[in-house]
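# Let's see this in three dimensions:
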Amino acid sequence: RTLLRMEHHEPSGMYYNWYDEATGEALRTWPQPPYNTVYPFVSSVDNGWLGAALWVVRNSVPGVAELAGRLFDRMRWDAFYDPAGPRPGGLMHGGFFPFDHDRPGGVYRGSHIDAPDVWLTTHHYDTIVSESRITSYLAIMTGMAPPQHYFASWRTFPATCDWSWHEMQPVGETRTYLGIDVYEGAYTYRGKRIVPGWGGSMFEELMPNVFVPEEVWGPRSWGENHPLHVRAQIEHGLQEADYGYWGFSPASNPFGGYREYGVDALGLNPEGYFSDREMTNYDIGFGECRPATSPNPDYGDGVVTPHAAFLAMMHAPAAAYANLSRLQTDFDSYGPGGFYDAVAVGSGTVAERYLSLDQAMIMGALGNVLARNVLQRAFSTRRVEAALRPVIAMEEFASATDGP
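Coordinates of the predicted model:
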């Protein structure tokens, strides 16, 4: 009922990023000094998580199912979908500003639905290993984006020298699905071929998997990549970096603020996400196009976030449990609300904070592990399976392992 009363972008049914919690109105001024102007923004990925939650409630909580359904049904995912975007099949905008904006050059005026113009971001989500794919799933399952949209995102960027800026030279081949040519590339890391995310974090790889049984519906894609990503994070933490612990994903910075953590080798971004406080860079070059600058770095104070291990529990439960047990035993990392958000395991510095998003991932993953995939079952109705499973099932990633 609170959501029904809150200010939102009525033509699309979508919600803004920041609210006055006393009134339910979108913030126009930040409530703390220096009281900066806030331009209400409608985020495609944030609304994606809201939509996924509403869909679950609609299907599993009878007392509020009707209200959740009303909220979900008015959400227009095609407000974000750009069919003429920079990739065949169309991409999702990062979001839009309905009223005014503070991003000159970063937006353009227009609308993808029958509604007044907004300022759409020029930025699109264009990589498949990303938390943003939940929005794509919602758009496809509701018929607001075509199935071809799933194949528009990069698996990796190309392997040619004119693309040598990204992390490493991928291996793979081009395959065609629903008329869309897809370069099925993968990065090679410790004897494994893995489709990378932008930053190499557990969040990008596995958060959509909390809701969608991707490894079941896509045995030749996510069924390979999810467990390989988890194994790579484990090996990075325990062997390559020798932290003694693992689990790398954006989280509170134990030394103040917030930071994006990940395994550098699993991310397209050549400048991290990094796994330690020192932001140690891993660079094996790009074949003959770019020489290596740091193929065997010495890592520093590794920063581990428990929510990454909980996500991994869906694919490696014993290893995740052992890792979390060590974190609890060896550090003052567990408070009245459960695990704190992050631990710098070299110095023992703990981010004694709880972030709602990270706690939600912990609870969602635990629900799936302990209650027979309860969130996946609630999300994946027959309607959803009929729309998504055939699309996901047809793809074959380049993911593989060359050894045990």
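# okay, CA-based contacts and neighbour counts for the rest of this
Will do.
# In the lengthiest strand in the chain, which residues are buried?
Secondary structure of the chain per DSSP state E: the longest strand is strand 180-189. Buried positions in strand 180-189, judged by neighbour count with 16 or more other C-alpha atoms under 10 Å: 180, 182-188.
# Can you tell me how far the most centrally placed residue in the chain is from residue 48?
Centroid check for the chain by C-alpha atoms, centre = their mean gives residue 131 as the closest residue, at 2.0 Å. As judged by C-alpha to C-alpha, to the nearest Å, residue 131 and residue 48 stand 9 Å apart.
# before we move on, what about residue 134?
Distance of residue 134 to residue 48, computed by C-alpha to C-alpha: 6 Å.
# now residue 262
Residue 262 is 23 Å from residue 48, by C-alpha to C-alpha.
# Which of the two has more residues huddled nearby?
residue 262 (29 against 23; other C-alpha atoms under 10 Å).
# to compare against the first, here's another:
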Amino acid sequence: MNRRTFLTAAAAGAAAVCAGAPAARADAPLRTAPLTTADTELLRTWFTSTYRSIAAMTTDFGLTADKADVTGTGTPVPSRQTSPTNIGCGLWSTAAAGGLGVISGTTMHHELTRMVTAVEKLDRAHGFWFNWYDAHNGSVLTTWPETGDTVRPFLSTVDNAWLVTGLEIAADADPTLRPRVARLLDAADWSYYYTPYDPADPVTGPGQLRGGFWPDRPGKGEPTGHHYGALNTEPRMASYLGIADGSLPAEHYWHLFRTLLPGMGQEQEPDGSYATVDGVRVWQGHYTYRGRKLVPTWGGSMFEALMVPLFVPEPEWSPNSWGVTHQRYVRSQIEHGLTEERYGYWGFSPANIPEGGYREYGVDALGMQQDGYNSLGVVTPHASFLALPQARGAAVANLKALARDFGAYDDRYGFRDSVNVRTGRVSDFVLALDQGMIAAALAQQVRPGLLQRPFRTGGFASRIRPLLRKERFSI
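Prediction:
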């Protein structure tokens, strides 16, 4: 799009999206009307093109690659590298495509079987998968394809959580795969990442999960220097999986931070109070943004808050805590884009830099990290899709405006990864992670619960649901 066209279109887009902006009262819930036939058709169209991008990124070997350039007229070439998260995205997107009838049951079975077969061939350590593989042959990457830099194989907590999520969904969608997936997951013991709580030294014994391990050292390997301490971030999926399967104690949930403790360096000094839950003293802290109380994420991005509830029904099981903070988080992202920064568009989350590369985007005030993520005028479509449960009207209007004003959508492969709304520059790429979130969000709208079935039964029903029922955020 040339700059003259962009400037004219952007003004129209701002007006259109503002029509879907929230009401004035800071804590009033956003309203989402029932889906109409036209809504459903649009969401299905968006899902179909998004799934087409996932299929294009999935190699003959059976692994969904990290990304692909979709600017050419031919079939995109998948990147060399992939991660456990990307593979998980491919699994659940394929299960969703079968569940929505976008592909036949036979095709879904064939594709899921091919993907699970590929996962079975991957080297792993301590029951978990390495952070980077060659998507075309399954070998562990030791050299980064794009630069030649050395890659030290790593076992990431959060990336393994998303692969396990995808495997659980694949087994639910295709019962013939259940024995094979069960064998894969038998060795995935989340206590490997866990540092038990030590009341005498809660700094070194916080009752939290390590970010991961480099397994090329004796014993467990070399751990990261940090733990995943923040509750409202995407690694809580690993926490839920471990508590649900019994490899982590339930008290681990209460040792995660709603905010950092008062007096600790963080984005704002929190309000709140202490409460004792299941024998654990919990700081029930909150931040205040534009007059509303909420539980912050670590960096201020949308996917930290809203990727997990694509699968775990947090708002349903904890309507007055998780349900409220998710609503207020979405409203805050909307107001940051439309009112605070006056971009005319909203939705900020880590993504491809439109001009090339990758970085975190977000709303700094919504994150605990002092030098948190900034929006910088870069709007990421997957953030709007994540907001569909809380603000469908505003999200759809925002996405339509990005498509109309910037050409951010095409019928072949869906929405591009990001748009710099200040310059009009649109990313050349689609990323498996972000397309996978879009696919899951759309599936949840068109067929609620489709991808949530494995996370509503078993240990999730007996162990996670009671925890969320006890949650009392101070908001």
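# Could you get me the TM-score between them?
Scored against TM-score structural alignment, normalised by the length of the first structure, the superposed chains reach a TM-score of 0.84; 354 aligned residues with a C-alpha RMSD of 1.6 Å.
# sorry, back to before: so what does the residue nearest to the centre of the first structure match up with in the second structure?
Using TM-score structural alignment, the equivalent of residue 131 of the first structure in the second structure is residue 234.
# sec struct for the closest residue in space to its match that isn't next to it in sequence, please.
Leaving aside its sequence neighbours, residue 234 of the second structure sits nearest to residue 304 (C-alpha to C-alpha, 6 or more residues apart in numbering; 4.7 Å). Under DSSP: H, G, I helix; E, B strand; the rest coil, residue 304 of the second structure falls in the helix class.
# residues contacting residue 304 of the second structure?
232-234, 297-298 (C-alpha atoms under 8 Å, 6 or more residues apart in numbering).
# Looking at the residues you listed, spot the one nearest residue 241 of the second structure.
Using C-alpha to C-alpha, residue 234 comes nearest to residue 241 of the second structure of the contacts of residue 304 of the second structure, at 12.2 Å.
# can you confirm the closest one is in a helix?
No. Residue 234 of the second structure is assigned coil when assessed by three-state DSSP, not a helix.
# Quick check: it vs residue 367 of the second structure, distance?
As judged by C-alpha to C-alpha, residue 234 of the second structure and residue 367 of the second structure stand 13 Å apart.
# Please work out which residues of the second structure line up with whatever helix or strand comes next after the longest strand of the first structure.
Remark: after strand 180-189 of the first structure, the chain's next helix or strand is strand 192-194, criterion DSSP states H and E. Under TM-score structural alignment, the match for strand 192-194 of the first structure in the second structure covers residues 292-294.
# Stretch 258-265 of the first structure now?
Counting by TM-score structural alignment, stretch 258-265 of the first structure falls onto residues 358-365 of the second structure.
# sorry, back to before: how big's the offset between the match of strand 192-194 of the first structure and the first structure?
Aligned to the first structure and superposed, stretch 292-294 of the second structure gives a mean residue distance of 0.5 Å (mean C-alpha distance after the TM-score superposition for the first structure).
# which of the residues in that stretch are buried?
Counting neighbours by 16+ other C-alpha under 10 Å, one finds that the buried residues in stretch 292-294 of the second structure are 292-294.
# Next up, the contacts around the match of residue 131 of the first structure.
158, 303-308.
# make it 10 Å
158-159, 161-162, 228, 297-298, 302-309 (C-alpha atoms under 10 Å, 6 or more residues apart in numbering).
# Same question for residue 157 of the first structure.
By C-alpha under 10 Å, 6+ apart, residue 157 of the first structure lies in contact with 127, 163-170, 183-186, 196, 268.
# out of those residues, which one sits closest to residue 331 of the first structure?
The closest of those to residue 331 of the first structure turns out to be residue 196 (C-alpha to C-alpha; 30.7 Å).
# thought that closest one was touching residue 169?
No. Taking contacts as C-alpha atoms under 10 Å, residue 196 of the first structure lies outside contact range of residue 169: 11.8 Å.
# Need the overlap of contacts for those two.
Here residue 196 of the first structure and residue 169 have 156-157, 185-188 as joint contacts, going by C-alpha under 10 Å, 6+ apart.
# Need those in CSV (columns: distance to residue 319 of the first structure).
Below are these laid out as CSV (distance: C-alpha to C-alpha, whole Å):
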residue, distance to residue 319 of the first structure
156, 28
157, 32
185, 28
186, 25
187, 24
188, 23
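# of all the residues you listed, which two lie farthest apart?
Longest span within these, C-alpha to C-alpha: 157 and 188, 13.9 Å.
# where do the contact lists of those two overlap?
Shared contacts of residue 157 of the first structure and residue 188, defined by C-alpha under 10 Å, 6+ apart, comprise 168-170, 196.
# What's the ChimeraX syntax to select whichever of those residues are buried?
To isolate in ChimeraX the members of these that are buried, counting by 16+ other C-alpha under 10 Å, one can use:
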select :168,169,170,196
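# Secondary structure added to the shared contacts of residue 157 and residue 188 of the first structure, as a markdown table?
As requested, these are arranged in a markdown table below (three-state DSSP):
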| residue | secondary structure |
| --- | --- |
| 168 | coil |
| 169 | coil |
| 170 | coil |
| 196 | coil |
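# Any chance of a markdown table for the shared contacts of residue 157 and residue 188 of the first structure, columns distance to residue 54 of the first structure?
Below are these laid out as a markdown table (distance: C-alpha to C-alpha, whole Å):
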| residue | distance to residue 54 of the first structure |
| --- | --- |
| 168 | 39 |
| 169 | 40 |
| 170 | 38 |
| 196 | 29 |
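# Kindly indicate which of the shared contacts of residue 157 and residue 188 of the first structure lies nearest residue 28 of the first structure.
Taking C-alpha to C-alpha as the measure, residue 196 is the one of these closest to residue 28 of the first structure, at 37.3 Å.
# ok, now which ones touch residue 170 of the second structure?
With contacts defined as C-alpha under 10 Å, 6+ apart, the neighbours of residue 170 of the second structure are 88, 90-96, 108-109, 112-113, 115-116, 164, 176-178, 181, 451, 454.
# ok, so what distance separates the residue lying closest to residue 272 of the first structure once chain neighbours are set aside from residue 249 of the first structure?
Take residue 272 of the first structure and drop its neighbours on the chain: the residue closest to it by C-alpha to C-alpha, 6+ apart is residue 264, 5.1 Å away. Computed with C-alpha to C-alpha, the distance linking residue 264 of the first structure and residue 249 of the first structure is 11 Å.
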